[in-house]
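**Q** Structure of the sequence below:
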Amino acid sequence: MDKFEKIDQEIKGYTQDKQPGSERDMNPRPIAEDDDYKAGGKLTGKIALITGGDSGIGRAVAILYAKEGADVAIGYYDETADAEDTVKRLEELGAKAKAYAFDLKDVEQCRKLVSDVVTDFGGLNIVVNNGGVQFPQEDFLAITPEQIQTTFSTNIFGMMYVSQAAIPHLSAGDTIINTSSVTAYRGSESLIDYSATKGAITAFTRSLAQNLAPKKIRVNSVAPGPIYTPLIPATFPAEKVEKHGQETAMERRGQPSENAPAYVFLASQDSTYITGQAIHINGGDYLSS
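**A** Predicted coordinates for the structure are as follows:
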């Protein structure tokens, strides 16, 4: 049994009462850092901004970026303890790091986030649009206009706001990486508005990649499947948390650290001929559906 299977079996049903959730309060905590990873200086000298970078996939990406030599700014909503934990770890790894509280739904806050990062770090090379929310609802007719507005404003409008603010600061060779989802491709009967935003992210990624290709700025996405992040216990009932990921071909959920190398690949010189694409990290979800 490997470490990923072991922690999967240790996870019992539990919930949190607020989105996007707290990683510090999870038991066991997700695997954000894989000691088997061998860094190669692939992002030395780069400056990265990661929204939703305080926990989950964003935290794991931030850690690998720091290991690869980047300085890292993380945007977060209100999970201050998680943000502080992440910044502390990035600084231990030798990176310049800072966390910024902001609201993805607010265009002015998105613009200020990017402006503050550029001022504080002296530039920007990598944008990881990762922040998001989801609100399960079995009955489509019960989804309120307010829920739809919140889901779209957070997941896709905010991604576009941050990207618009960042692009004037990016140059040839720089990258934008968007977090999509397996639900963009297979749908989800209980996450209809969320899946719709993830489909929009896929189309946004492909379209922006074409738009920015003349500037030699690449735009790609990562489409995770069931990954153990704070959003899961903050979203689902306890019984679903416990069984999360068992429907995949690999019969387990994934860990944030299993996603992070894809974000390194897409931000580095290893992927110079890749744009408008998606990397699927879902434990064989397609194969089992």
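**Q** CA only for contacts and neighbour counts going forward, please
**A** Will do.
**Q** Quick check, residue 133 in contact with residue 155.
**A** Yes - the pair residue 133 / residue 155 is scored as a contact, 6.7 Å apart, by Cα atoms under 8 Å.
**Q** ok, the two, which is more surrounded?
**A** More crowded of residue 133 and residue 155, by other Cα atoms under 10 Å: residue 155, with 26 against 17.
**Q** Which of the three states applies to the residue lying closest to the more buried one once chain neighbours are set aside?
**A** Among residues not flanking residue 155 along the chain, residue 132 sits closest, at 4.9 Å (Cα to Cα, 6 or more residues apart in numbering). Here residue 132 takes the coil state, with states given by DSSP: H, G, I helix; E, B strand; the rest coil.
**Q** Let's see this one next, to set against the first:
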Amino acid sequence: MIKKELRIMTITPDQIPAQSQDRTPALESEMTPRPEYDDPHYKGSDKLRDKVALITGGDSGIGRSVAVYFAKEGANVAICYLDEHEDAKETQKAVEEYECECLLIPGDIRSEKFCQEAVQQTLNKFGKLDILVNNAAVQYLEPSLEEIDSAQLGDTFATNIFSMFYLTKVAVPHLKPGSSIINTTSINAYKGNSKLLSYSTTKGAILAFTRSVAEPLLEKGIRVNGVAPGPIWTPFIPDAFEGEAVSNFGKQVPMQRPGQPKEIAPSFVFLASEDASYMAGQVLHPNGGVVIGA
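**A** The predicted structure follows:
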């Protein structure tokens, strides 16, 4: 019998020091340890050859990893991000290492006009759009319902869910049969999180949005699905949490560790490719072993 090397994606919570960042969005370049967005053992097989993808929040975290894995499968990508320019350039460099192009589109997805411009810039650069990944989001720690700030609540909904309406609305007329839309929801959409109440609520809205548009868009040959990650080591974490909450991150799931972005990206590759040709309105759950029943 040939023994295969077991490659366990590491890190464990005790390898994460207490940390926080003063800016929002936080920067991946300032995290310790740095998130792992690429797995050299993953070999692409042209599943997305000559496709074009627009990915929001593609400068870091899950979005960066998705951009790199799409490139490994042969896709050119455009990434939207707010103002994390150096992180975005690192994503661009990583994509280009796989001989694909990466268009950087800085701006605020809370603006419907910017969302329209982002799609148009992608079309101007690549001449088409095949895959839309609605991934960008913000989250804020909220001690209680009574302490939620109304302006912050509006910002969370504008970023996390309104932008999906804007981008999907403008992208659909340019998507041909066989195209794919993938929305990033969260384990919190299913389990809730009292300390991330507004964020969790938007993720529930994303789940409903995904299921609600999936069937009508099938009439156009467009598949809409989602991914609901568990605790993943991304700039989200030192942005929203501080101290011991960061150093204990990921202990709550059965695998007792946070996931890495590179463990989530293959779910997006699957849903974007013809491997998922019989899936619509569905959600994948790379969450560290938590069983989701709904």
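**Q** one step back: report the set of residues contacting both of residue 133 and residue 155 of structure 1.
**A** residue 194 (Cα atoms under 8 Å, 6 or more residues apart in numbering).
**Q** which residue ranges form the helices in structure 1?
**A** Listed in chain order, the helices of structure 1 (DSSP state H) span 3-10, 56-67, 80-92, 107-121, 145-152, 158-166, 183-186, 192-212, 238-243, 256-267.
**Q** Just tell me what the residue nearest to residue 155 of structure 1 corresponds to in structure 2.
**A** When structure 2 is aligned by TM-score structural alignment, residue 132 of structure 1 is paired with residue 137.
**Q** same question, residue 46 of structure 1
**A** Match for residue 46 of structure 1 (TM-score structural alignment): residue 51.
**Q** neighbours around its match, how many?
**A** 22.
**Q** mind listing what it touches?
**A** Taking Cα under 8 Å, 6+ apart, one finds 74, 75, 76, 129, 130, 131 in contact with residue 51 of structure 2.
**Q** hmm, which of the residues you listed are the buried ones?
**A** Neighbour counting by 16 or more other Cα atoms under 10 Å classes 74, 75, 76, 129, 130, 131 among the contacts of residue 51 of structure 2 as buried.
**Q** Name the nearest of these relative to residue 155 of structure 2.
**A** Nearest to residue 155 of structure 2 among these, counting by Cα to Cα, is residue 131 at 25.8 Å.
**Q** ok, now how distant is the residue lying farthest from the centre of structure 1 from residue 190 of structure 1?
**A** Each residue of structure 1 has a distance to the centre, and by Cα atoms, centre = their mean the biggest one is for residue 141: 28.9 Å. From residue 141 of structure 1 across to residue 190 of structure 1, the span is 11 Å (Cα to Cα, to the nearest Å).
**Q** Over to residue 126 of structure 1?
**A** 33 Å.
**Q** Mind telling me what residue 191 of structure 1 corresponds to in structure 2?
**A** Checking with TM-score structural alignment, residue 191 of structure 1 has residue 196 as its match.
**Q** Double-check its match against residue 138; I have them as touching.
**A** No - the criterion here is Cα under 8 Å, and residue 196 of structure 2 misses it with residue 138 at 10.5 Å.
**Q** contacting residues for residue 110 of structure 1?
**A** 102, 103, 104, 158, 161, 162, 165.
**Q** whoops, residue 50 of structure 1 was the one
**A** 58, 62, 72, 73, 74, 75, 127, 128, 129, 130.
**Q** what does the fourth one align to in structure 2?
**A** Residue correspondence to structure 2 (TM-score structural alignment): residue 73 of structure 1 is matched to residue 78.
**Q** hang on, that match packs against residue 123?
**A** No - contact criterion Cα under 8 Å: residue 78 of structure 2 and residue 123 do not qualify, at 9.7 Å.
**Q** who's more crowded, the two?
**A** residue 78 (27 against 17).
**Q** could you check the distance from the residue nearest to residue 155 of structure 1 over to residue 274 of structure 1?
**A** 25 Å.
**Q** more neighbours, those two?
**A** residue 132 (26 against 13).
**Q** separation between the more buried one and residue 249 of structure 1?
**A** Applying Cα to Cα to residue 132 of structure 1 and residue 249 of structure 1 gives a distance of 26 Å.
**Q** List the contacts of the residue opposite residue 223 of structure 1 in structure 2 once aligned.
**A** Under the alignment (TM-score structural alignment), residue 223 of structure 1 pairs with residue 228 in structure 2. The contact partners of residue 228 of structure 2, taken as Cα under 8 Å, 6+ apart, are 184, 185, 186, 187, 283, 284, 285, 286, 287.
**Q** One more: residue 27 of structure 2?
**A** By Cα under 8 Å, 6+ apart, the residues touching residue 27 of structure 2 are 21, 60, 84, 87, 235.
**Q** how does it look with 7 Å?
**A** 84, 87, 235 (Cα atoms under 7 Å, 6 or more residues apart in numbering).
**Q** again, but for residue 64 of structure 1
**A** Residue 64 of structure 1 neighbours (Cα under 7 Å, 6+ apart): residue 260.
**Q** So whatever residue of structure 2 lines up with it versus residue 88 of structure 2, what's the distance?
**A** Under the alignment (TM-score structural alignment), residue 64 of structure 1 maps onto residue 69 of structure 2. Applying Cα to Cα, the value for residue 69 of structure 2 to residue 88 of structure 2 is 15 Å.
**Q** okay, how far is it across stretch 36-49 of structure 1, tip to tip?
**A** Termini of stretch 36-49 of structure 1 sit 25 Å apart (Cα to Cα).
**Q** brain fart, stretch 62-73 of structure 1
**A** 8 Å.
**Q** Same check on stretch 151-170 of structure 1?
**A** Separation of the first and last residues of stretch 151-170 of structure 1 by Cα to Cα is 28 Å.
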